[in-house]
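Peer 1: 3D, please:
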Amino acid sequence: MKIVTVIGARPQFIKAATVSRKIREKCIEIIVHTGQHYDDNMSKIFFQELNIPLPDYNLNIGSGSHGTQTGRMLEKIENILLNEKPDYVLVYGDTNSTLAGALAASKLLIPVVHIESGLRSFNKSMPEEQNRILTDHISKYVFAPTDTAVKNLFNEGIKENVFNVGDVMFDAVLYFKDLAKDKSRVLQKYFLKRENYILATIHRAENTNSVEKLKNIFKGLNESGQNIILPLHPRTKKYIKKYNIILEDNIKIIEPLGYLDMIMLEDNSKKIVTDSGGVQKEAFFLGKPCITLRSETEWVETVENGWNIIVGADKDKIKKCILDFEPKQVRKEYFGDGNAVQKIISELF
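Peer 2: This next block holds a predicted model:
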C-alpha cells in the first residue's frame, strides 16, 4: 500500500510528526510539502526538531491569493498523484493545502483520508471553513476529533466511514511535552519565569488584513500593562509596519518559534491570547486560560467548558480578560485519550 500525505502549514507538520511515524511502520508514505508555509521558522525547523521525514516533493508554492495558491497546488499535486499512483491521499485540517490535496485526489478517483474532520465555525466567510466543508464532503474516510465534530458531519449527511478517534494534536502534546522540557531553552533565552507573562499569537487574515481590528487588538494588549510575549508571524509583522501600529514596552516581540519552544512558552505562561485554532487547543490541553481573538471558534468545547473566551477584536474585552478571566470549571476530556493516531492506523490497515 502507498499513501501520499499532503502538508503545507505549521499545524499540519505537528500532526504529521505523530501520524507519519506510525504510517511508515505499515506502508510506503510519500510526503508532499506544498510550501504554503515557507519561512524557515514556520517550516524547516519543524521537520528538524520533530523528526518528520523530509518531503519527497517540495512544491515551493509560497504566498498568493487563495485562488492562485490553491490552483498552483492543485496542478502540481495532480501531476505527483499521476506519477505515484497511491492507494490513498491523506490530508489534515483546513488549509488551502488540504483542499488542493483532496480535490486533486478526488478528481483522479483516489480515496481521500481527512484527519481532523467535522469542525465547523459556521462562518462561511472564513477560507478555512470553506476548505474543511469541501474536504469533508469529498473524503472517503473522515477522522473526527470530538463528538461535536461527528454530529456536524451527520447533520450534513456524512455518515459512512466516520470515526471519532480523538485529536492527533493531543497525541503530539503528550508525546513532545517532555522532550520540550529537555531540549528547549526559550525561557532562559528571554529571561522568563513560570506564569509571569501572557503569551500572544496573531496571524489570521481576518485580523491582520483589517487596520481597525489589528489596531484594536494591540490597543487591548498595550492597555493591559501585562508582560506579553509575542512570537511574530511574518504576515502580522508586515501589517504592523504598514498600519504604523504602536507597541508599548510591555509587549516583547520575538521570532516565530519551533514546536518545542512554543510548547514550553504555552506550558509556562499565565494565559494565552490567540486567533489560532491549534493554539486554542494546546492551551486547553495544557490547562491555560485562553482568550480568542475571533468572533467564533470551531473548538466550541473549550468555550463551553469555560477555559476559552471569545473576545474578537474588542480592545476593552481583550484588556479585561487578560486581567480578570479565570476558568471556574474542571477541564473535561473532549479530545480523546491520547491514542488518536493508533486508532486511525487501526481503521486504515
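
Peer 1: switch to C-alpha atoms for all contacts and neighbour counts from now on
Peer 2: Noted.

Peer 1: Please tell me how far Asn83 sits from Gln69.
Peer 2: From Asn83 across to Gln69, the span is 22 Å (CA to CA, to the nearest Å).

Peer 1: Of those two, which one has the most company?
Peer 2: More neighbours surround Gln69 than the other of Asn83 and Gln69, with 19 against 9 (other CA atoms under 10 Å).

Peer 1: Doesn't that one lie inside a helix?
Peer 2: Yes: judged by DSSP: H, G, I helix; E, B strand; the rest coil, Gln69 forms part of a helix.

Peer 1: how about it, what does it touch?
Peer 2: Applying CA atoms under 8 Å, 6 or more residues apart in numbering to Gln69 gives the contacts Ile61, Gly62, Ser63, Asn96.

Peer 1: Mark which of the residues you listed are buried, thanks.
Peer 2: Burial by neighbour count, judged by 16 or more other CA atoms under 10 Å, picks out Ile61, Asn96 from those.

Peer 1: Phe218: which of the contacts of Gln69 is nearest?
Peer 2: Ser63 (25.0 Å; CA to CA).

Peer 1: Test my guess that the closest one contacts Asp39.
Peer 2: No: Ser63 is beyond contact range of Asp39, at 10.5 Å (criterion: CA atoms under 8 Å).

Peer 1: how near is Glu195 to Lys241?
Peer 2: Counting by CA to CA, the gap from Glu195 to Lys241 is 30 Å.

Peer 1: Please generate a structure for the following sequence too, so the two can be compared:
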Amino acid sequence: MKKVFLVAGARPNLMKVAPIFRASRGLDSVQCEMVYTGQHYDRQMSQVFFEDLDIAEPRFNMGKSTGTHAEQTGAIMVAFEKMCMDEKPDLVVVVGDVNSTLACSVTARKLHIPVAHVEAGLRSGDMDMPEEINRMVTDSISNLFFTTENHGRENLLREGKRADDIFHVGNVMIDNLFYNVGRLGPEVVADYECRKLKERIGRYGFMTLHRPSNVDYKDVLEGIVAALNKISEDLPLLFPIHPRTEKMMKEFGISFSENVHTFPPLSFRESLYLWKDAQVVVTDSGGLQEETTALGVPCVTVRENTERPVTIEQGTNALAGVSGDKILCEVEKALKKTGNPAPKIEGWDGHAAERIWDVLIKYLS
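Peer 2: So this is what the prediction gives:
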C-alpha cells in the first residue's frame, strides 16, 4: 500500500484538503495521512474546522505558527523533514500557496519524494504578495500539477512544464462548498448565534478583510473602512473579523459604524450560511472569489489583482483596488447582479477530488 502525505497549513488549506481526504477513505491501494502544520494556531481558526469539514483530526500536527515568514517556513521544513524520514511517504500532496505549501514541497523534493501541487499555475503577477512567491517556487519543483482553470495550464506551459504532467481536474474548493451547502439543514443552523441577526436584518452584505497590504497600513485601512461604513448606510454588513484586522484597527484607532456587525471568526459552514444569501460579498480573500462565483453571489475584491481570473471573466467578481471611491462604485454595480444564476465552469462540479485520486493512483502504480 502506498503512503500519501496530504499537507494543510492554514485555514484555507483545510477547506481544500477536506474533499481530497474524504475521497481517500474508500481507496484500498492508498494510505492517506493528513499533515497539519498549524499556521493558524487559534482554535477558532483551525481545530473547529476539522470538526466542521467532516474530517478526522490529523495524525500529524506540527503547531508551527509563530515568527516571521522565514522563521515559520524554516521550522516547518525541519519538522517535516524528520516526519518524512521517519514515515517515508511515497508522495506528498500540497495545496494552495501558504508557507506550508512552499516548505513541505521543497523538503519533500530534497528527500527525492515526488510532489503534487493542487491549485497549480495560478498567478497574480504581483511579486509583493508572499503567496505569489510560494506558488511560483512550488510549481518550479513539483512533479504533478492539478489546475482549477485553463489559465493555470497556460501559465504552467509558458513556464516550461510538460503538458503530460498537467491535469485540469477542477476545483476542490468547490467540492467542499457543494458538500457543505447540502449539510446546512435546519437542525444545523438552529444553533448558530448569527442566525437571529441574519433573520432580523434581512437584506445585507458580507465581508472579509485580512491581507497585510490592506490592514497593516493606517491610511489604506482608513480608506477601506470609510467606504464600508458608507456602504452600510444602505446595506448592513456582516463581518467575521480576522484577529489581525481587529488588532490593527485598535492600534490605529479606526472603528466601524453600528451598521457593520462584527463578530469572531466563524466556522466554515457558519460563514457559508451567511454569505450564500448576501446581496454582495466584499473580500480580499482568494478562495471566496471562487466560492461566490460557484453560487452566483456578486463579489467585490479589495485588491489590485487576482490569481483567479476566471471569476472576473465570468462577471461574478470585480477588482476594486483599495480606493474608497472605487470600492463604492464596484459595490453599486455588483448589487445590480444580485440574483443572477451561477455560471457553469468546467470541473467546478463537486468531483475534483475524485479526479485527483484517479491521476495519483495511476502515478503511484
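
Peer 1: ok so, going back, Glu195 and Lys241 of the first structure: who's more crowded?
Peer 2: Using other CA under 10 Å as the criterion, Glu195 of the first structure and Lys241 rank with Glu195 on top: 15 against 10.

Peer 1: Does that one belong to a helix, a strand or coil?
Peer 2: Under three-state DSSP, Glu195 of the first structure falls in the coil class.

Peer 1: that older thread, make a markdown table out of the contacts of Gln69 of the first structure and add distance to Ser117 of the first structure and secondary structure.
Peer 2: Output for the contacts of Gln69 of the first structure, formatted as a markdown table (distance: CA to CA, whole Å; DSSP: H, G, I helix; E, B strand; the rest coil):
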| residue | distance to Ser117 of the first structure | secondary structure |
| --- | --- | --- |
| Ile61 | 25 | coil |
| Gly62 | 25 | coil |
| Ser63 | 25 | coil |
| Asn96 | 15 | helix |
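
Peer 1: Buried residues, stretch 85-95 of the second structure. List them.
Peer 2: Pro89, Asp90, Leu91, Val92, Val93, Val94, Val95.

Peer 1: let me fix that: stretch 215-235 of the second structure
Peer 2: Residues of stretch 215-235 of the second structure classed as buried: 215-216, 218, 221-232, 235 (neighbour count, 16+ other CA under 10 Å).

Peer 1: ok, now stretch 295-313 of the first structure?
Peer 2: 296-299, 301-303, 305-313.

Peer 1: Among these, which ones are in helices?
Peer 2: Of the positions in these, Glu301, Thr302, Val303 sit in helices, assigned by DSSP state H.

Peer 1: corresponding residue for the last one in the second structure?
Peer 2: Under the alignment (TM-score structural alignment), Val303 of the first structure pairs with Ile312 of the second structure.

Peer 1: Quick check, that match in contact with Ala318.
Peer 2: Yes: judged on CA under 8 Å, Ile312 of the second structure makes contact with Ala318 at a distance of 5.9 Å.

Peer 1: what touches both of those two?
Peer 2: Common contacts of Ile312 of the second structure and Ala318 (CA under 8 Å, 6+ apart): none found.

Peer 1: Spell out the residue ranges of the helices in the stretch 51-200 of the second structure.
Peer 2: For the stretch 51-200 of the second structure, applying DSSP state H, counting those that start in this stretch gives helices covering 69-87, 99-110, 130-141, 150-158, 172-181, 186-189, 195-201.

Peer 1: quick check, distance from the shortest one to the centre of its chain.
Peer 2: Same thing as helix 186-189 of the second structure. Relative to its chain's centre, helix 186-189 of the second structure lies at 25 Å (CA atoms, centre = their mean, to the nearest Å).

Peer 1: conserved subset of the contacts of Gln69 of the first structure in the second structure?
Peer 2: With the contact criterion set to both residues aligned by TM-score structural alignment, their matches' CA atoms under 8 Å, the contacts of Gln69 of the first structure that also touch in the second structure are Ile61, Gly62, Ser63, Asn96.

Peer 1: Give the residue farthest from the middle of the first structure.
Peer 2: Largest separation from the mean C-alpha position in the first structure: Asn83, at 29.7 Å (CA atoms, centre = their mean).

Peer 1: What residues does the alignment partner in the second structure of it make contact with?
Peer 2: Aligned counterpart of Asn83 of the first structure in the second structure: Asp86 (TM-score structural alignment). Applying CA under 8 Å, 6+ apart to Asp86 of the second structure gives no contacts.

Peer 1: With the one 10 residues further on instead?
Peer 2: Applying CA under 8 Å, 6+ apart to Gly96 of the second structure gives the contacts Asn13, Lys16, His117, Val118, Glu119, Ala120, Arg135.

Peer 1: what does Ser323 of the second structure align to in the first structure?
Peer 2: Checking TM-score structural alignment: Ser323 of the second structure goes with Asp314.

Peer 1: That match: how many residues sit nearby?
Peer 2: Neighbours of Asp314 of the first structure (other CA under 10 Å): 17.

Peer 1: Pretty sure it sits against Lys215.
Peer 2: No: with contact defined as CA under 8 Å, Asp314 of the first structure and Lys215 do not form a contacting pair (10.0 Å).

Peer 1: Ser63 of the first structure maps to what in the second structure?
Peer 2: Match for Ser63 of the first structure (TM-score structural alignment): Thr66.

Peer 1: Could you find the closest non-adjacent residue to its match?
Peer 2: In space, and not counting its chain neighbours, Thr66 of the second structure is closest to Gln72: 6.2 Å by CA to CA, 6 or more residues apart in numbering.
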